[in-house]
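Q: Everything below, folded, please.
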Amino acid sequence: MTQQRMLSILRSRYGIIGIAAIVIVIGYLALAVALANHIPAGTKVSGVDVSGLTQQQAQQTLADALDPMLHEQREVKLSNVEHDPVFLDPEGLELQVDTERTLDRLTGFSLNPLRLWRHMFGGDNFSAFVRTNSESLATQLDAISETTDRAARDATIRLEEAQPVVEKAVDGVKLDKERAADVIEQSWLTNTDAIVLPVAVTEAQVTTETATEYVDTLLTPLLEKPLSLTVKEKLVELSPAQIAAAMTIEYKDGFAFSIDSEKIRDVVEQVQPGLLTAPKDASIAIENSAVKITPAVDGEAINTEALASDMLGVAKSKNRTVTVQIDVEKPKLSTADIEGLGVKEIVAEISTPFYEDPVRSTNLRVGSSYVTNTLVRPGETFDLQTALGPLEESRGFVRSGVIVNGFPATDIGGGLSQLATNVFNVGYRAGLEDVAHKPHTVYYDRYPMGLESTIWYDQIFVKWKNTTPYGVLIESFLDGSKITTRLWSTKYYDVQLHQGQPYNFVKAQTKRNPATDCKPSTHKKDGFSVEVGRTVSLNGEQIEDSRNVVHYDPLPAVTCD
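A: All right, here's what the predicted structure looks like:
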């Protein structure tokens, strides 16, 4: 065979192959075009068969089949987090099937052989996408986050009696809202199970293993047996429970325990009463009409830092006896602190008369005893109700006369309004800030006209604020036919009282009292008004010039039913 003949045959074969290839390509393209507008056979979307349908047909089919699922409440769960059931409100989300996004991946022209294979021999099961109102979804996710998010919690150690207990560490979890929104849109129509939402996890800084190791290597050996303390050459044996009662365990760059000074003192006191001398604060009181300062006294305290350090050694050795170091413990209030308050002289005083009445006098004496030696520091506010405490018979108070709804009656603590008047006056006359007071509704001539006050628990208060740089000490006592109240301090303000003449009189009438405990009375007193006030100066400069009108109601004669 000639060379020319062979070339002719080869050309003929290549031509045939080329033509065949062109035919195949054209056929492949034709097949791709023919299948482009139809969904592959055997394809389901969220369980709905859409095999062979066009995109338009499939959109309607999906809308009809899946719409009911868009109105069903769905439970959501956070991944690997235990929490109470949480649900999404579908109506608020304005859910719609996103058919375009769902079906775009199933139809359309494609030369992908796998896509053509699925068209001819069967597709897959896909999940339909949904569209939501993004703002509403964000709001609901925020609400879920508030109930399910938790901060990381480090492992801690607490002591139950003498038993160390490890509180396990808990990792923090926070709902990943951005990813959660995508998951909801992709998973709503997948099935009826709870939708699992993604979370971001924050690990605890102090692990359970770290706490457990500290317990096993130190606390358990330390607390498994009694511990002996040598305190001032005396042996004090403490049980494991007593040791634990004085311990505080904290984590600062590692677990460590400290010893509370007050608690270890209490424990030692239980075993050896009086072994340690307690510090005593300086105090101030009025005795025999004079200021008496009782000096402070230093005490003794166990050096708790040294003790804690020595106890570490006990946990690692067989020797369970520790010699404690005793330090001087200073009182909280020194003699210099008390002296610096400047309580040295009477800066205000008032005496008001009273008529001997065993019941009423009892309340005045008891009330004065509670008020006397009350120290009001600079900037503090004195409250008579707080100073008196509860009005209870167990505390010495008795029932006596009061005015209720304009009529005489009896109640426990009756008569204390005279003490209220005196206490108000010494604060007012010393130039202190008048915080609260209220004159009686009717006038009693034993009180300074207009410059007086009643008291009724939780309703009417007597309060003044110490606006001086000195301490203020109250003294009150009954002497003969009068009650005297004094304010001791250092004179600071110059005060001039103003008290006008009564005017605007109102004639007293006779009234009927329907109360069951009514007591008839022929005594009556006219009402009137009076202007009172004060001028307060400091270092020659006037800082207050106040006036106010006090109105007293008439006191009627009383008839009973």
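
Q: only C-alpha atoms for contact and neighbour calcs from this point on.
A: OK.

Q: which residue is nearest the middle of the chain?
A: With distances taken as C-alpha atoms, centre = their mean, Ala151 lies nearest the centre of the chain, 17.8 Å away.

Q: can I assume that one is in contact with Gly172?
A: Yes: counting by C-alpha atoms under 8 Å, Gly172 is a contact partner of Ala151 at 4.4 Å.

Q: Mind listing the shared neighbours of the two?
A: Common contacts of Ala151 and Gly172, defined by C-alpha atoms under 8 Å, 6 or more residues apart in numbering, comprise Thr202.

Q: residue boundaries of the strands in the stretch 301-450 of the chain?
A: Along the stretch 301-450 of the chain, the segments classed as strands by DSSP state E, counting those that start in this stretch run 321-323, 326-329, 345-353, 375-376, 381-383, 399-404, 407-412, 433-436.

Q: Just give the closest residue to Ser521, not the sequence neighbours.
A: Nearest residue to Ser521 in three dimensions, chain neighbours excluded: Val558, at 4.9 Å (C-alpha to C-alpha, 6 or more residues apart in numbering).

Q: and what of Tyr457?
A: Leaving out its chain neighbours, the residue that sits closest to Tyr457 by C-alpha to C-alpha, 6+ apart is Gln385, at 6.8 Å.

Q: Contacts only, for that neighbour.
A: Listed by C-alpha under 8 Å, 6+ apart, the contact partners of Gln385 are Tyr457, Phe461, Val462.

Q: Next, count neighbours for the last one.
A: Going back to what we said before, that points to Val462. 23 (other C-alpha atoms under 10 Å).

Q: rewinding a little: Throw the strands of the stretch 301-450 of the chain into CSV and include mean neighbour count, thanks.
A: Listed next are the strands of the stretch 301-450 of the chain as CSV, based on neighbours: other C-alpha atoms under 10 Å:
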stretch, mean neighbour count
strand 321-323, 17
strand 326-329, 14
strand 345-353, 19
strand 375-376, 20
strand 381-383, 18
strand 399-404, 16
strand 407-412, 16
strand 433-436, 15
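
Q: and for comparison, fold this next one:
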Amino acid sequence: MTEGRTSSGAQVDGPPRDADEVQAQDDAPTTPDAGTTQTDGTDESAEPGEHAGDDESGEDEEPSAAGAADAEPTADAEPTADAEPVADDAPGADDEARNDAGDGEVADAVAADDEEPDDDEPVTEAEPDDDEPAATDADTDTDADADATAEMAPVPPAPPAGPAAPAGEPAPVAEPAVAVAATPSTPADASGPQRTDRAGSPMDVFPAQPHRRTWPRALGITAAVVVVLGAVYVGALWLLGDRVPPGATVAGVDVGGLSADAAVARLDEELSSVVTEPFAVAVGEKRTTVDPEDAGLALDTRATVESLTGFGLEPGRLWRHAFGAGEVEPVTSVDAARLDRVVDEVSSALLTPAVDATLAFVDGEPVATASETGTELDPDTGPQALVDGWLTAARPLELPSRDVVPEVDDADADAALDALARPLVDAPVTVVVAEQRAELPVDVLAGAATFAPEDGALELRLDGDALAEAVIARTTDLLTPAQDASFAFEGGVPVVVPGVAGSTIDADALAESVAEAATGADRTARVELVEIDPEQSTAELEALGVTTRIAEFSTALTNDADRNHNLALGASRVNGSLLRPGDVFSLTDTIGPISTENGYRGAGVVVDGVLTKGVGGGLSQMGTTVYNVGFLAGLEDVEHRPHSYYFSRYPEGREATIYEGVLDVKIGNNTPHGVLLQSWVADGRLHVAAWSTPYWTVEHSTSGRSAVVRPKTVYNTSPGCIAQSAGSPGFRVTVTRRLLLEGVVQEEDSDTWRYEPQNAIVCGPPPSAAPEQTEAPEG
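A: Predicted coordinates for the structure are as follows:
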């Protein structure tokens, strides 16, 4: 398809027409024929016998120059400087539809959009001004055609002429495809009379030309405004980037309007004590405190301020600067490991445990106690709540909690009450054991009963030991006690005496049987005696390796019968004492208590350096003998103290005294074997021996006397004073012991002791002598 262009520059679609045809169309009469009624917005009626659209005349007339110019479509003509604004210049929805649709589509669209004028609105026809020259028909038609062409879609050509209409019948009226008022394009076009009704224009065969679109210019203006506003917006945010919005507060500290650095400095200064002070937290009624440092919580003032400052394009930033920021959440740095540890501690401190429903017997009757729901820190939300509120929340900081449901509720307790508690005390229970019968009364059953939670229910539990005691008390010689294995000396040599098994009641089996009987139809419980082994078995003693005498020591007896009696009694109690590896032997614990009730007699003791009489006198000789056995066997010297005076019956520096509750002799077993002590009195001597497996090699030595002091005479006014002559002098001595294993010294000890001189004792007061202070007696 080719394109044509009018003189005004508008393009039209379709093939170029013959010049004569165009001219004939342009010269169509503009005045209605006689007898024809012209209505605004409609075409003129055709003459009888003629078709509408065929009433053009003067095909051979030449159009005037002005008419030819005006005949061209002017829809796209540029307005002059004096042109009035054209209302239809801006593209509308109708124009868009006309421009985009085809020839027929546009006509339909325009016809649909153009409504008929209301009957109430006057229809005005353009009247020629008397002062202005009337436009020629060609001018008027050309203008109308041009305007119609600009406003209307092309209308198909009229159909060819047919037979004339019968006389007397009105000719059919040709209806236009659309009736649109012409809009002048320029002031020149607007002059002269205007027509509002005419027949279809010859230019209707040309497609309508679109209005010149103005939206690109509007879009450009809009874009420019957006750019300017954007620049202002960005510039404002840039200038305010280092400034805290007005009204901003952090943990009650006003930092609004400050620079970032100034805000950080103010927060550091005013919150320095707050961020390190322990604060109270609570769950329900429970309270505790949290140290922020221990919990790994610290205020990050720099990050807090940075959340309010800095450059960003978010609208909220400008909003805060315009209308104020208000309270701002502080930024907290968290040490997760330390927080977890403190949360565990806080959880324990704030826990209110649930209380299970319980059952108990009160005055022999079962009574249920209601359950209680507990509370605890919610492990899912509690830690975050601690982090969020540690600095700003009210005190105490209320942490989220959750319920702790009791394991046993009231319904469970009621069920146990009916199924267990009441049947238990309904009647006595008889226990049959070893052909004996013992009836357990209701009060015994109730006293032995407890109810414990088990898998969400209350379970009856009976104290088997209490029931066994009740059974034994109601029977005769029911049990046989077990006898432990022990050491005995036969022919002076230790041997193991085997233990003997005994019999007893299995307490657990008894409790189970009684519970079953108490809640069943037959209230009789049957149990069997069980055999029990001795606590110290034969095999255990044999494994200690007590086979060889590793040390022995003896001291001479005196002529004091009471003293010798005490030593013989003490020896019998030391004999058979067993020290397992690591054990410590105490002499006073073994032979005590030292009293007349325990068989001891009064004999000579040394008190304040004076020989007098006391219960258990002479037992210090037992201490000396035991100490020397431990010394020679290489056993550990845990405790010992020599006498104040030296007695010639003992080795110098290797002797000991005892006084119950004050002085003791203690030796420890520092070997991997058992040590068995043997003690007896024979042949005027006190003997002590140690049996074991040889382990240590012992070397010892005693130094000579030094710093010797001669005795003197002293006076004693005590009632039990015993006069004596002067004895040994005072001196200093050192005893050394070395312990060896396979020839290698493992330990070496040296003990130095100074003896006082043994003065002469005169019973009675010395001239002008003051009372002396009492010291611990020595045997």
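
Q: follow-up on the earlier one: may I see the strands of the stretch 301-450 of the first structure organised as a markdown table, with distance to Trp488 of the first structure added?
A: Below are the strands of the stretch 301-450 of the first structure laid out as a markdown table (distance: least, C-alpha to C-alpha, whole Å):
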| stretch | distance to Trp488 of the first structure |
| --- | --- |
| strand 321-323 | 49 |
| strand 326-329 | 31 |
| strand 345-353 | 4 |
| strand 375-376 | 10 |
| strand 381-383 | 14 |
| strand 399-404 | 30 |
| strand 407-412 | 30 |
| strand 433-436 | 16 |
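
Q: for the spatially closest residue to Thr381 of the first structure that is not a sequence neighbour, what are its contacts?
A: Closest residue to Thr381 of the first structure apart from its sequence neighbours, by C-alpha to C-alpha, 6+ apart: Lys465 at 4.1 Å. By C-alpha under 8 Å, 6+ apart, Lys465 of the first structure lies in contact with Gly379, Glu380, Thr381, Phe382, Leu432, Glu433, Asp434, Val435.

Q: which residue in the second structure lines up with Lys465 of the first structure?
A: Here Lys465 of the first structure is matched to Asn669 in the second structure, going by TM-score structural alignment.

Q: Would you agree Cys721 of the second structure is in contact with Val610?
A: Yes: using C-alpha under 8 Å, Cys721 of the second structure is in contact with Val610, at 7.4 Å.

Q: roughly how far apart are the aligned partner of Ser620 of the second structure in the first structure and Asp124 of the first structure?
A: Mapped onto the first structure by TM-score structural alignment, Ser620 of the second structure lines up with Ser417. Separation of Ser417 of the first structure from Asp124 of the first structure (C-alpha to C-alpha, to the nearest Å): 92 Å.

Q: neighbour count winner among the two?
A: Ser417 (21 against 13).

Q: neighbours of the closest residue to the more buried one other than its chain neighbours, just the number please.
A: Leaving aside its sequence neighbours, Ser417 of the first structure sits nearest to Thr454 (C-alpha to C-alpha, 6+ apart; 4.5 Å). For Thr454 of the first structure, the neighbour count with other C-alpha under 10 Å is 20.

Q: What lines up with Thr454 of the first structure in the second structure?
A: Aligned counterpart of Thr454 of the first structure in the second structure: Thr657 (TM-score structural alignment).

Q: my guess is that match is in a helix, correct?
A: No: counting by DSSP: H, G, I helix; E, B strand; the rest coil, Thr657 of the second structure falls outside a helix, being coil.

Q: From what I see, it and Lys666 are in contact.
A: No: counting by C-alpha under 8 Å, Thr657 of the second structure stays clear of Lys666, with 11.6 Å between them.

Q: Identify the contacts common to the two.
A: With C-alpha under 8 Å, 6+ apart as the test, Thr657 of the second structure and Lys666 both reach His640.

Q: could you list every residue that touches Gly464 of the second structure?
A: Ala448, Ala507, Asp508, Ala509, Leu510, Ala511.

Q: how does it look with 10 Å?
A: 448-449, 470, 505-514 (C-alpha atoms under 10 Å, 6 or more residues apart in numbering).

Q: related to what we said a few turns ago, Leu7 of the first structure: which of the strands of the stretch 301-450 of the first structure is closest?
A: strand 321-323 (111.8 Å; C-alpha to C-alpha).

Q: hmm, back to that, quick check, the residue nearest to Ser521 of the first structure in a strand?
A: Yes: read with three-state DSSP, Val558 of the first structure is one of the residues of a strand.

Q: distance of it from Asp64 of the first structure?
A: Look at Val558 of the first structure and Asp64 of the first structure: by C-alpha to C-alpha, they are 87 Å apart.

Q: Mind checking which of those two has more residues around it?
A: More crowded of Val558 of the first structure and Asp64, by other C-alpha under 10 Å: Val558, with 19 against 10.

Q: hang on, isn't that one packed against Cys518?
A: Yes: contact criterion C-alpha atoms under 10 Å: Val558 of the first structure and Cys518 qualify, at 8.4 Å.

Q: Common neighbours of the two, please.
A: Phe407, Pro408, Arg512.

Q: Please report how far the second one lies from Ile460 of the first structure.
A: Per C-alpha to C-alpha, Pro408 of the first structure is found 18 Å from Ile460 of the first structure.

Q: and what of Leu487 of the first structure?
A: Relative to Ile460 of the first structure, and taking C-alpha to C-alpha, Leu487 of the first structure is found at 22 Å.

Q: Which one's more surrounded, the two?
A: Counted by other C-alpha under 10 Å, Leu487 of the first structure and Ile460 do not tie: Leu487 has more neighbours, with 25 against 15.

Q: Surely the more buried one and Val291 touch.
A: No: using C-alpha under 10 Å, Leu487 of the first structure makes no contact with Val291, being 11.4 Å away.

Q: Leu350 of the second structure: what's its closest spatial neighbour, skipping adjacent residues?
A: Lys286 (5.2 Å).

Q: quick one, longest helix in the first structure?
A: helix 3-35 (DSSP state H).

Q: just how off-centre is that helix within its chain?
A: Helix 3-35 of the first structure has its C-alpha centroid displaced from the chain centroid by 86 Å (C-alpha atoms, centre = their mean, to the nearest Å).

Q: any idea which helix or strand comes after it?
A: The helix or strand immediately downstream of helix 3-35 of the first structure is strand 44-45, counting by DSSP states H and E.
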